[in-house]
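Colleague: Predicted model and sequence below, questions to follow.
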Amino acid sequence: MTAFILVSGTFTGGCVWEETAARLAAAGAEVYAPDLTGLGERRTVAGPGTDLETHIADVLAVIDGIGADRELVLVGHDYGIHPVLGAADRRAERVKRIVYVDAGMPMDGLPALAAVPDQALREELAKLAEQGGEAVTGLLPAPVDAAEWGRWGSTAGVPERALERLTRLAAPQPLGTLLQPLHLTGAVAAVPTSAVLCSGNGAGIELLQNLVNMGHSALQSLVDPRVSFFELPTGHWPMLSSPGELAEALLAASAGEGHRLTPADDELPSYLRPFPLDVPEVPRERNGHVDLYVPEAGGGEALPAVLFVHGGPVPADARLTPRDWPVFAGYARLAAARGVVGAVLDHRLHAVTDFPLAARDVAAAVELVRADPRVDADRIALWFFSGGSPLSAVWLGAPPAWLRCLAATYPVLAPFPNWGLAEGSFRPVDALPDAGGLPVVLTRVGLEMPEIAATVEQFLTAAEDCGADVEVIDVPNGHHGFETRLPGDEARAAVERAMRSVLARLRA
C-alpha cells in the first residue's frame, strides 16, 4: 500500500490538504498531513530555535512512524518541499517518490528564502539573515487578506470561503525555517520525482520545455526519465482550488506516470532555425551590446529605426546570444531591406529578477541608436518579443514623442504571479491606459501557451476599455516562436504584415 505524506507550505498546516487527502484515502491510500512545528494546530509550540531542521525532524518522525511495508510518497507544496527533501535525503531508502506541488527547486546550501516569490520581501528577509541573532529567531506575520496571499502566489480558483478559512487558520512562519540553509548529502538524488505545475501561477509544461531547450543549466536535470510532470490550470493552492484533480495527479505520479521533458536538441534548437523569409545579407555593425543593420542606399538622409528586444530569460552562458539568432538578425535585415535601420541588442534578462537591469539595457540601446547620425532620432519603433515584453511597460506608461510605434510578438503582457515582481512593475496591461495615441502592433499565435495567452487577452480587454490603438495580427496555426517553427506561407505572411504595419506607422 502507498502512504502519502503531504507537507504544506508557508503559514499553513495540514488542514489545507483535507479534500485532497479524502480523495487519496478513497482510492485506498494511507494519508498523513502533519502540522509542522509552529504551524496549524501546533502554532503555539514554536520556539526561538525553530528552523528548517526542526521541520525536517517533524517529517522524519512521520516517516519513522509508518510501517516498513508501506511505499512512501512525500509531497511538498511551496516551502514544504524543503523539509520534504531534507527528510528524504536521510531516509532515501524508504521513499518511493517525491512530488513537488507548485514548488521551486531547492539546492544544497540554499535557504528557502531563495524561493520566496515576492522579490521585495525576499530582499527584506535577506537583510534579517545578514543581521543574524534575534532577527533570525522571530516570526514572519501571516497574510491577513487575499491581497497579501497574492504576494506568495496566485489565488486563482480558490473559493472565497476557502480563502477566508486559509486566512483564519494561517500562523506566523518561524523565520529560521526560511533563513536556515538546506543541507543535503546527495542521497535524495536517487529518488524519482514528479512535479505538479500550476499554470495559473506561472510556467506550464510547454514553457518549461522551452526553457530547457534554451539551455538553462539548472533545468537540464529535469530531462531525466525518472522525472515526470503534471499540469493543472489553476493557481498556487491546487489543494483548495482543484483538490480532486490534484489527488488524481498524485496517484498518477505514485504510479510513475506523467509527462517527460525531452533533452535540448544540440544539433539545431528551434530558435536557431532559419528565418522564414529570404532577406538580403545586410552587413552587421557591432557597437557594444547593439548590432545595427543600415540600408546601403541611405542617400545621406537620416532614416527611421526599429529596435528589436528579445525575450527571456536567456541563460547568461548561452553559446549564442539573441542578437546572433537567425530570427532577430532576420527581422533586422528585413527592416533594412525596407529602408529603415534595424537594431538588435543583447540585454541581461537572465532570470525573472533581472527586469530592472534589462530595462536599463534597453534604455541605453535606445539612446545609442538615436545618437547615430544615420538615424532620425524622432522616428523610432520598439519591437518586443516573448518574455521581454514586460519591458514595454516602461514605454507604454510614458511614451516619448519620438516613439512612433510599439510592437509585441507572442508577448507576455503581464508578469506571472510566481515572478514576484512589485505591484505595478513591468505590467504592460496596467500601463496601456497611459499610452495615449501610441499605436501598438500585436502578433498573436493561435497555439499559444495558455498562461501566456491569458496575459494577451487581459491586454486586449484593457485596450478595448481605454480605446487604445492596437492592431492584432493573428497566426492561427502558430506556436510561440512561430517564425522558426511554422513552415510555409502563414509564417511569412504574418512577419511581412507585422513589418508593413510597424513601418507604416514609423513613417507616418
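Modeller: Okay, I see it. All figures in this text were calculated on a predicted structure; none of them were measured in a lab. Numbers count the residues shown, from 1 in each chain.
Colleague: from here on, contacts and neighbour counts on C-alpha atoms
Modeller: Fine.
Colleague: next structured bit after the longest strand seen in the chain?
Modeller: Secondary structure of the chain per DSSP state E: the longest strand is strand 375-385. Going down the chain from strand 375-385, the next helix or strand is helix 393-396, by DSSP states H and E.
Colleague: so what does that next one touch, helix or strand wise?
Modeller: helix 428-431 (3 or more C-alpha pairs under 8 Å, 6 or more residues apart in numbering; DSSP states H and E).
Colleague: For the very next helix or strand once past the helix it packs on, name the packing helices and strands.
Modeller: Sequence order places strand 440-445 as the next helix or strand after helix 428-431, per DSSP H and E. Secondary-structure packing of strand 440-445 (3+ C-alpha pairs under 8 Å, 6+ apart): strand 403-409, strand 470-475, helix 489-507.
Colleague: and Ala190, how many neighbours does it have?
Modeller: Using other C-alpha atoms under 10 Å, Ala190 has 14 neighbouring residues.
Colleague: do the one 10 residues further on as well
Modeller: Residues contacting Gly200 under the criterion other C-alpha under 10 Å number 27.
Colleague: Comparison target below:
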Amino acid sequence: MTQYVLVAGAWLGSWAWDEVVAELRAAGHGAHALTLSGLADRRGERPDTAVDQETHVQDIVGAVERHDLREVVLVGHSYSGIPVGQAAERIGDRLTRVVFVDSNVPTDGESFVSSWAERAAELKASIDGNGGFWMPLTAEEYEGQGLTDEQIARIVAGSTPHPGATLTGPARLERPLGDLPATYIKCLLDWPELSPDVAALMKSDTWRLVEMDTGHWPMFSQPRELARILLDS
C-alpha cells in the first residue's frame, strides 16, 4: 500500500488536502496530510519566528519516521516543494517517488527568496515589515486560478501568516535532485512555462512532467483530478 505524505504551500495547513486525502484513501492507500511548524493548527507550538527551513524539513522526515511509513510518495505544493525535496533524499529507501505540485524545487545553498530574482528585496522587505512573517494573499489575488468564490473564501479564511525564516534560509542537498524519482505537475493557468531550474531537471530520466489545466491550487480547484495523477505517479 502506497503511503502519501502531502504538504501544502505557504500559509496553508493539512486541511488544504482534505478532498485529495479522501480520494486517496478511497482508492485503498494511506494518506497523511501534514501541517508544517508555525502554520495553521501548529502556530504557537514554538516561537513562530524561530521556525526555519530546517524545521520544516525535519517536520516531514520526522512524520515519516515516527509513523514508520514505507513505500512513501512525498507530495509538495508551491513553497513546500523546497523542504519536501530535501526530505525526499533523507528518508532513503522509504521513498517511492516525490511529486512537486506546481512548486518550487530546492537548490543547494539557495532559498525560496532566491527564486524571486529582482523581487527578492521586495519579499524580504515585506517579511521584515510584518514581524518576520509573509502575510497571506487577499481574495482578489486568487482570481484567474480556476477557483470558485466559495473555494477562494475557504482558502483565505484558513490561511495564516508564514514564518519568514523558512523562506530566506538555504536548502541543503547531499546529491543532485535530478537523481530522485520525481513527477512535476505544472498548473497551466498560473503560468504555462516551466521555471529554468525545473526545465533543467526534466532532462533527467527519472523525472516526468504532467500538466493540469487549472490554477496554482489544484487541491481546491480539481482535487479529484489531482488525486488521480498522484495515484498514477
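Modeller: Perfect, I can see it now. Model, not experiment: these values are computed from the prediction.
Colleague: Can you calculate the TM-score here?
Modeller: After superposition, the two chains reach a TM-score (TM-score structural alignment, normalised by the length of structure 2) of 0.89; 232 aligned residues with a C-alpha RMSD of 2.5 Å.
Colleague: Where does Gly55 of structure 1 fall, secondary structure wise?
Modeller: Not Gly; residue 55 of structure 1 is His. With DSSP H and E as criterion, His55 of structure 1 is part of helix 52-64.
Colleague: Out of the helices and strands packed on strand 440-445 of structure 1, which one sits most buried?
Modeller: strand 403-409 (a mean of 24; mean count of other C-alpha atoms under 10 Å).
Colleague: how about the residue lying closest to Ala50 of structure 2 once chain neighbours are set aside, what does it touch?
Modeller: Distances taken as C-alpha to C-alpha, 6 or more residues apart in numbering place Ala165 nearest to Ala50 of structure 2, at 7.3 Å, with adjacent residues excluded. By C-alpha atoms under 8 Å, 6 or more residues apart in numbering, the contact set of Ala165 of structure 2 is Thr49, Ala50, Val51, Asp52, Gln53, Gly132.
Colleague: Tell me which of the residues you listed you also see in structure 1.
Modeller: Retained in structure 1 by both residues aligned by TM-score structural alignment, their matches' C-alpha atoms under 8 Å are the following of the contacts of Ala165 of structure 2: Ala50, Val51, Asp52, Gln53, Gly132.
Colleague: Now which of those residues would you call buried?
Modeller: Buried members of the kept ones among the contacts of Ala165 of structure 2, counted by 16 or more other C-alpha atoms under 10 Å: Val51, Asp52, Gln53, Gly132.
Colleague: Taking those residues together, which two end up most distant?
Modeller: Gln53 and Gly132 (13.7 Å; C-alpha to C-alpha).
Colleague: Could you point out which of the buried ones among the kept ones among the contacts of Ala165 of structure 2 is nearest to Lys186 of structure 2?
Modeller: Within those, the smallest distance to Lys186 of structure 2 is 23.8 Å, found for Gln53 (C-alpha to C-alpha).
Colleague: Check the gap between Arg66 of structure 2 and Leu24 of structure 2 for me.
Modeller: Going from Arg66 of structure 2 to Leu24 of structure 2 by C-alpha to C-alpha, to the nearest Å gives 21 Å.
Colleague: Looking at these two, which has the bigger crowd around it?
Modeller: Leu24 (21 against 9).
Colleague: On the three-state scheme, that one is what?
Modeller: helix (DSSP: H, G, I helix; E, B strand; the rest coil).
Colleague: Tell me who's in contact with it.
Modeller: Gly30, Ala31, Ala227, Leu231.
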